[in-house]
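**Student:** Kindly return the folded structure for what I paste below:
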Amino acid sequence: MTRLDADGNAEVGTAVGVATGTPTATAPSANRVEPSGTRLDAWWGRLLTIPGAQRFWYWGGPIAVTLLAAVLRLVRLGDPRSLVFDETFYVKDAWTLLNLGYEGSWPDNADRAFNAGDVSAFTTSGSYVAHPPLGKWMIALGLRVFGAQDTVGWRISTAIVGILAVFLLVIIARALFHSTLLATIAGGLFAIDGHAIVMSRTALLDNFVMIFTLLGFGAILLDRSQSATRLSLWLARRADAGRGIDWGPAIWWRPWLLSAGILFGAASAVKWSGLYFLAAFAVYSLVVDALARRAAGIPFFITGTIVKQGPITFLLTIPLALATYLASWTGWFVTKGGYFRNFADTPGNAATGVFSWVPHSVQSFFHYQSSVYDFNVNENSAHPYSANPFGWLFLLRPTAFYYVGQPEGQGGCSYASCAQYVTSIANPILWWAATAALFYLVYRLVRYREWRVGLILMGMVAGYLPWLLYSNRTIFQFYAIIFEPYLILGLVFVIGLILGRPDDSTYRRTRGMALVAVFLFFVVLLSAFFYPVWTGMQVPELFARLHYWLPGWR
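**Tutor:** Below is the predicted model of the structure:
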């Protein structure tokens, strides 16, 4: 039986609702007819019958929330007009990359001059950097267009990435839930969340990791469908030929898996945390392959996956990821001034014996990577905004990027005292609701084994769980931007369960719609309340203090 959902999308009547993954209600008794749907459902259904309405809604919702994201991220993007938090590293590194091909060093206390427009104080001496170059090259694109003297140029690249990520999340959510409504809600929540807004208005690296991993996540979603289709075709050919299915096929043509390898490699070329996505989703692909083979009746589905498909999955992902990572270091290889670039040329540093044939540039590169690993793993210097990852899901210690206090009459302050500050705190209602949904999804995966839930949780596994292993080093709450899209997808999955379906009973449908509407209203209201402290607006000190809900928020 085929029918249309509230979006006008075709649904197939099965035991599990395609739009939200919710179990459909059993058919009512023949002796009892329950009213279903609401007047709003009926009105919406009539509206979608207007010629062109379905197509307008299909694209109108995603475009609307993307435009909203653009406004919230681009308006006053140049404020504050000074380097904020770790912008002091990445903006200046990006500028020297653009000029030298590698990260050059700066004199001490160079920020004041840089803020004032003097961007020429760098030297040709290589600077020690703890992260690969790709994210800084992306920041450099904005500097190339606007110039390093313009604060908009510092941040425009990460802002554009943050806007595109909203649209991308809508597309992924629609592919997951087959619902433009749920997809638009997902994009809307991402558009108005403070953590995503701040990370899109600050020239840090984490937004770039987020979008590359989200693109990789989308590629894995597409590969999941494509590989299942190819498995079905292979089984059909074997059946027609009267041949057994033994271990199953070795599927080589998986372009979306190739794409995922490149994208996760690009994420790793921004920050090494992208490696966790590469590893997690390579394993995920094998598990999905094994389950698909078992469902198809292949006798040796585990052995076939490990022996036949496993090596292919490795070859389709890891070499491309490595090549992408190495390509990001091209500037370091083709110049001579990068940090440790000539390490192996120094007498006594080059390898001897079996590895003596390795070019000195490669030996120097491996030494550099080893040094960066040691630094990243052992970095535990004290910082007032260091946040234990066990508290990230509860917003215990968000990062304050910027703060300036102003007395009355200074800087346009017309109150007893004013403040301008930027804090990368998420919308608390949205974040805490998403955390609650996350724990429910864990239960739901165990109880129902739904593939959508498993895929969403794998995003959390790759983006969050590895940080728990490094709870003793200096890390920050804002790293959570890498897994925020999956938190939102999990929350929207639960919203879909609460909304139900248009053919649910009127009482159940009305109650679900009311609950979701009230929740979304308060999320929007709270985003408006927090927006000034996400964007560095000048506010009365008293108003600023109203945002200190927990001790760790000060």
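
**Student:** switch to C-alpha atoms for all contacts and neighbour counts from now on
**Tutor:** Fine.

**Student:** Helices along the stretch 301-450 of the chain, start to end?
**Tutor:** 301-304, 310-327, 330-334, 360-378, 428-448 (DSSP state H, counting those that start in this stretch).

**Student:** How about the stretch 101-250 of the chain?
**Tutor:** Along the stretch 101-250 of the chain, the stretches classed as helices by DSSP H, counting those that start in this stretch are 111-115, 134-146, 151-177, 180-192, 194-200, 206-240.

**Student:** residues in contact with the second one?
**Tutor:** With contact meaning CA atoms under 8 Å, 6 or more residues apart in numbering, helix 134-146 is reached by 90-91, 93-95, 97-98, 150, 152-158, 203, 205, 208-209, 266, 269-271, 328-329.

**Student:** what comes up buried for that helix?
**Tutor:** 134, 135, 136, 137, 138, 139, 140, 141, 142, 143 (16 or more other CA atoms under 10 Å).

**Student:** likewise the shortest one?
**Tutor:** For helix 111-115, a neighbour-count test (16+ other CA under 10 Å) marks 111, 114, 115 as buried.

**Student:** If we ignore the residues flanking it in sequence, what's nearest the second one?
**Tutor:** Setting aside the residues directly before and after it, residue 114 is nearest to residue 149 in space (CA to CA, 6 or more residues apart in numbering), at 7.7 Å.

**Student:** what does the last one give?
**Tutor:** Leaving aside its sequence neighbours, residue 115 sits nearest to residue 82 (CA to CA, 6+ apart; 5.2 Å).

**Student:** Could you measure from the one you found over to residue 479?
**Tutor:** With the distance defined as CA to CA, to the nearest Å, residue 82 ends up 22 Å from residue 479.

**Student:** And the residue nearest the centre of this protein?
**Tutor:** Taking CA atoms, centre = their mean, the centroid of the chain lies closest to residue 210, which sits 3.4 Å from it.

**Student:** contacting residues around it?
**Tutor:** Counting by CA under 8 Å, 6+ apart, residue 210 touches 267, 481, 482, 483.

**Student:** To compare with the earlier structure, here is another sequence to fold:
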Amino acid sequence: MTPRGADRHAWLAIALVALLGTLLRVGYVGTPGFPTDVATFSAWAQRLAEIGPARFYEPGYFSDYPPGFLYVLWVLGVLFQGEPLRLAIKAITIPFDLGIAALVAAYLWKRSGRRSSVIACALWLLGPGVIFAGTFWGQVDAVGTLPFLASLLAAGRKRWLLAGTLAAVSAMVKPQFGLALVVVGAAALLTYVRTNEWRPIARVVLSSVGTVLALGLPFRSGALELIGIVRGASETYPFTSLFAFNIWSIVGDFWKPDDAFFAIGALLLALGIIASCVPLWWRRDTSALLVAGAFTVFAFYFLPTRAHERYLYPALALLLPFAATRARILVPYLVLSLSFFVTLVYVFTQYQLVSAPGYFDALMGSRGGQIALALVMMGGAIAIAILLLRGEASMTPTLPTVPRVALPASLASGGPPRRRDYVLALLVALAVLATRGYRLDQPRDMYFDEVYHARTAFELLAQREPYEWTHPHLAKELMALGIIAFADDRVVGHEVPPPDVTAFAVSNDGVRVYGDRQGRILVADRGGAPRVLFTGPLPALALGVEEDTVYGANEEEVFAISLADASHRSSHALPTSRDVTAFAVLSGGRVVIGTSTLTAIYPAVTSDPVRVAIPSIGVASKPDGSELYLLEPGGSVRVVDPVGGIDSRSYASTGPARAIAYALGPNRLFLARTNEPLLDVIDLEGGHREQVPLANDRTGAFASGATALAVVPRTQFLYALADGRLVIAETHGASPYVALPTGATRIGVDGTGDTIVLPGPAAADIVETGRHALAWRLPGVVFGALLAFVLVLLTRRLFRGAALPAVVGGLVLLDGSMFAQPRIGMNDVYVAAFLVAAWYFVVAAHRPRRSAEVDLLAAGVLFGLALATKWVAAYAIAALALAVMGITALAWAREEPGRGGPLDLFKGRGLNALLLVGCFGAIPGLLYLASYLHWFGGPTAPYGWDLVELTKQMYWYHSGLTSPHPAGSPWWTWPLDLKPVYWYYAQSADGGAAVIYDAGNVVLFWGAFVATGWATVAALRARSISLGFVIFALFAQLLAWIFVSRVVFFYHFFTALPFYLMALACALVVLWEGGRRTVVAGYVALAVAAFLFFYPFVSGVPIPAAEAGIFFILPTWQYGCQFYPTFTCAIGPASDIALGSLVTRLGLPLVLAAISIALWRVPPTRIREWIAARRS
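**Tutor:** Next up, the predicted model:
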């Protein structure tokens, strides 16, 4: 490589680091930061803008900063107000951080080489402590550190006038940065003492005094006023340690009165600063000045009381040139830098500004942990000091170069898939369809965020305003297509009822019960002929079935008849004869009779009723019978305690109604209007009311309202008879989306048969009810199969090894999150499939079958579909834009502009830039806009918003979603599967339970965590583009969540998960080809065992309720899962699980794993010999 090319490579690396560092900082600008500090700076900026600097320090107004930084705030206060001002203050350190990095890089470029400059930029701009103290916190240490550093570099070049000026500017930013004046002044003074040269000290004194006075003049601050500010700042917090992990944090703890220690600390500080300047007696070059400056910062942080946590910040900048060049300095520097970051996080946890993991609180919350960290920091500082004093204070590079390594041939670049690759991908996709499709209709009702996404799919069909407008809607449109195609809302059969039916009911297990005009009670099994159970004196007016008993009422009495033995009949007189307007049977055999004057609640048929002075024409109740809802003739609803008959609350009428039903899932009441085809919906949580028309484009027009309502308990769907049709509505969104013609006059629910029975004059129609969940979930499973299909082909495109695609496919099949996510009606699997497919065509463009341009167009379309599904696709598009710029720059650095491949902007004399902008800018944008076209101007436009307003509302919703959530988890926990998301829990009467968590396979996740670290290093050392792409795509989807301030969940990791598993597959293949086949076989067997063990945990397969907690292998997996009153679970802790249950549950998977490993260790020849012996 030519020197010019080497320079270009270094410039490119520095630019890349600077861009990444800037993006990291910009991402944190919107966070709250430390509210007190940010609010104080905002108030000072506004004050300066309003009254100017001359009156700023008026008596009684608090300000402990000298004028230096106030000039910056003055400018910001003039330019911005309100939230823009807060954001500007948070962002102000970004140019100063870039300035520090540029200053050190420029200094090292000629003295230590290009590599040292790049390393210095990376250490500073990517340092977590520096980022945290800047844009995350909202503090301004970088503003004072830049002139501090620059003053020492100027003094090292003997530019004393500039050095004095810069040191004075530094001191005027914050008092602690006055250490720059101490070091520069000491160097100038010692120059006079050793060489009798008086000009340096004179220039330093004149320039520094002049600068201080000039900066203070507009603020009317002379020497005495400035001394007063410094004194006031030091006296504001008279405590041992203000979260500085120094000797006083050990001796006296944090924030304790320092009366007994202040003098000692002051003496130690004076001695420390003097000692820090002693090396300048022998050397006053740049290295010696940086050493002395760093030592004074150490002294100011570790020795006095009243030291703040951030006082160590300048030392990290002053030591940066040594860390970037000297191998022995780098390690203690990193220890000190990371420890500094931990202390800042600790401060935020103490003010409850961030939530830290339990182990962090346990460690740092103890005195032992705090003392240990203080000792680590002091040890790091001492180690650096000793090394610098013993010869490491030099800019001669000693960091070893990292040799390039070779990867196995299987990880070499791949190529277009062959026929066998397509066959393999198809087999994996079919396996995904089969395994994820099994029991897909369970649970039958909506769970977790299906109540948003799947609900909205029904709202789109019913032309209702979408409830879930906070994401793009393409996934919900696809679910709606699944509902149309697979819901199977149709009449699937007919039965012949007896003639002259006066009453009808169906038991949960399908027994039909009829009453006729002859007074007979007839029963029929599912599909069977009616038979007479009992003949009474009067025809039944109403019937109901509970357990094995038929309950009913005629004009004179309420009665109960055993289905097993009709001779077991009991009865009780009605409150008033010939007056039955409503009837219901509650759990436990409680019977409710409504009349025109009152409502009677019979605890048992043979008992006297509880009389409630409320007339009712309709009755509904919660399934457990805990609340009774009485529909009054005028349309109002009264809520009554069924035990004592106490009227607890009411809902006023919005119009006459004649039928009522209760849906448990959304906790809503539905009323059928008498005079118009409307449903009156009452939300029992907040009392919200709305009126929903039965008519829409899918259901048609109605001449009259509904006459009967029923809710299917399994699915929570509402069925209404209206105007000769059965209208089916989803209850969470109250969305009538289909209507079936029928001549029925009554409705019965066959629970276990998943049907609705609709008896009419001539026949009873049977309508399927159990396929709705399958319908809205099946598209997700199809996209899960598509994701697996494309991921296998992408692996083949990236890598040469024939086994790698098969390994990736196997890992997809064995992962719990890859299993659970496609089975729920949410949008994550859709966007993940689109993104993986888009990346496939981006990769394919580099070795196209026909045309790279066609591949790029296909990628742009898929990115657009992903963006129309969920905004996280923007992360991938932004990452691709960065890749395009990086590839273009790399080709330029190699002095081959335009030859960087299909993503090179300069290809085709710059015409390729137009293609790339069109493919990855225009096409995704147009597809996103096109996906909303039919929303606007129609009934599905939410709240009448246009697209601009909708986009604003979407952003504000997500940015404001900061309330804690029991299942929320920070981004860094996802790769280790530290907190899976609770989705569903239900118990059955027989002691069984079904549970669904979104949890990854811990064996795969923990292995992939190590594999990702290896792959990152291996990609860099081997210069592997394919392996680098895997890491790039993974981090593009993961790291963007660092800056998201809203509550986030483990399932947000799903778009990164395909590449996480691909990194694991690469590591397994390398181990396999490296002779570690037994290790790989054992690991895979253990992963299979883990999948089998956790299968009920991610699938909802019923297990004994007592064993539901057995899957909580980590403390962080067990948490309170009541998200709102109707969404709770009661899973016992793992400590309640019997040892026998644990052994039983673990036994089979572990035995199978052990057998697999044992068989693997047996040579194939031995196996063939054993089989032959068995046959003989």
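
**Student:** Work out the TM-score between the chains.
**Tutor:** The TM-score (TM-score structural alignment, normalised by the length of structure 1) is 0.71; 425 aligned residues with a CA RMSD of 2.8 Å.

**Student:** The counterpart of residue 162 of structure 1 in structure 2: neighbouring residues, count only.
**Tutor:** Aligning on TM-score structural alignment places residue 162 of structure 1 opposite residue 784 in structure 2. Residue crowding around residue 784 of structure 2 was assessed by other CA atoms under 10 Å; the count is 27.

**Student:** Next, the contact list for residue 784 of structure 2, please.
**Tutor:** The neighbours of residue 784 of structure 2, taking CA under 8 Å, 6+ apart as the test, are 429, 432, 433, 818, 822, 829, 830, 833.

**Student:** surely the first one meets residue 789?
**Tutor:** In other words, residue 429 of structure 2. Yes. With contact defined as CA atoms under 8 Å, residue 429 of structure 2 reaches residue 789; the gap is 5.3 Å.

**Student:** right, and the helices of the stretch 101-250 of structure 1 - which one's nearest residue 516 of structure 1?
**Tutor:** helix 180-192 (10.4 Å; CA to CA).

**Student:** hey, where'd the helices end up in the stretch 451-600 of structure 2?
**Tutor:** Using DSSP H, counting those that start in this stretch, the helices of the stretch 451-600 of structure 2 run over residues 453-461, 474-486.

**Student:** Tabulate those helices (JSON lines), appending distance to residue 647 of structure 2.
**Tutor:** Shown next, in JSON lines, are those (distance: least, CA to CA, whole Å):
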{"stretch": "helix 453-461", "distance to residue 647 of structure 2": "33"}
{"stretch": "helix 474-486", "distance to residue 647 of structure 2": "41"}
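
**Student:** Residue 638 of structure 2 should be in a helix, yeah?
**Tutor:** No. Residue 638 of structure 2 sits outside any helix when classified using DSSP: H, G, I helix; E, B strand; the rest coil, being strand.

**Student:** Next, count neighbours for it.
**Tutor:** Per other CA under 10 Å, the neighbour tally for residue 638 of structure 2 reads 20.

**Student:** Who are the contact partners of it?
**Tutor:** Counting by CA under 8 Å, 6+ apart, residue 638 of structure 2 touches 629, 630, 631, 632, 647, 648, 649, 650, 651.

**Student:** Leaving out the residues flanking it, which one is nearest to it?
**Tutor:** residue 650 (4.3 Å).

**Student:** three-state assignment of that neighbour?
**Tutor:** Relying on three-state DSSP, one would call residue 650 of structure 2 strand.

**Student:** So it sits against residue 639, correct?
**Tutor:** Yes. If you go by CA under 8 Å, residue 650 of structure 2 and residue 639 touch, sitting 5.8 Å apart.

**Student:** more crowded one of these two?
**Tutor:** In this view residue 650 of structure 2 and residue 639 are compared by other CA under 10 Å, and residue 639 has more residues nearby, 19 against 14.

**Student:** Name the helix or strand for the closest residue to the more buried one other than its chain neighbours, please.
**Tutor:** Once flanking residues are discounted, residue 639 of structure 2 sits nearest to residue 629: 4.8 Å by CA to CA, 6+ apart. Assigned by DSSP states H and E, residue 629 of structure 2 belongs to strand 628-631.

**Student:** Which strands and helices lie in contact with that strand?
**Tutor:** Packing partners of strand 628-631 of structure 2 (3 or more CA pairs under 8 Å, 6 or more residues apart in numbering; DSSP states H and E): strand 618-621, strand 637-640, strand 657-663.

**Student:** residues in structure 1 aligned with the last one?
**Tutor:** Aligned by TM-score structural alignment, strand 657-663 of structure 2 falls on no residue of structure 1.

**Student:** How about stretch 958-978 of structure 2?
**Tutor:** Stretch 958-978 of structure 2 corresponds to residues 376-396 in structure 1, going by TM-score structural alignment.

**Student:** buried sites along that stretch?
**Tutor:** Neighbour-count burial for stretch 376-396 of structure 1, counted by 16+ other CA under 10 Å, picks out 376, 385, 386, 387, 388, 389, 392, 393, 395, 396.

**Student:** what's the span of that stretch, first residue to last?
**Tutor:** First-to-last distance for stretch 376-396 of structure 1 - CA to CA - comes to 23 Å.

**Student:** any residues touching that stretch, and which ones?
**Tutor:** Residues outside stretch 376-396 of structure 1 that contact it (CA under 8 Å, 6+ apart): 130, 397-400, 425-426, 428, 431-432, 435, 467-468, 470-477, 480, 550, 552-553.

**Student:** Can you tell me which of these end up in strands?
**Tutor:** Cross-referencing the contacts of stretch 376-396 of structure 1 against strands under DSSP state E gives residue 400.

**Student:** Now list the buried members of the contacts of stretch 376-396 of structure 1.
**Tutor:** Buried subset of these (neighbour count, 16+ other CA under 10 Å): 130, 397-400, 425-426, 428, 431-432, 435, 467, 470, 473-477, 480, 553.

**Student:** and the aligned partner of residue 171 of structure 1 in structure 2, how far is that from residue 806 of structure 2?
**Tutor:** The alignment partner of residue 171 of structure 1 in structure 2, by TM-score structural alignment, is residue 793. Per CA to CA, residue 793 of structure 2 is found 10 Å from residue 806 of structure 2.
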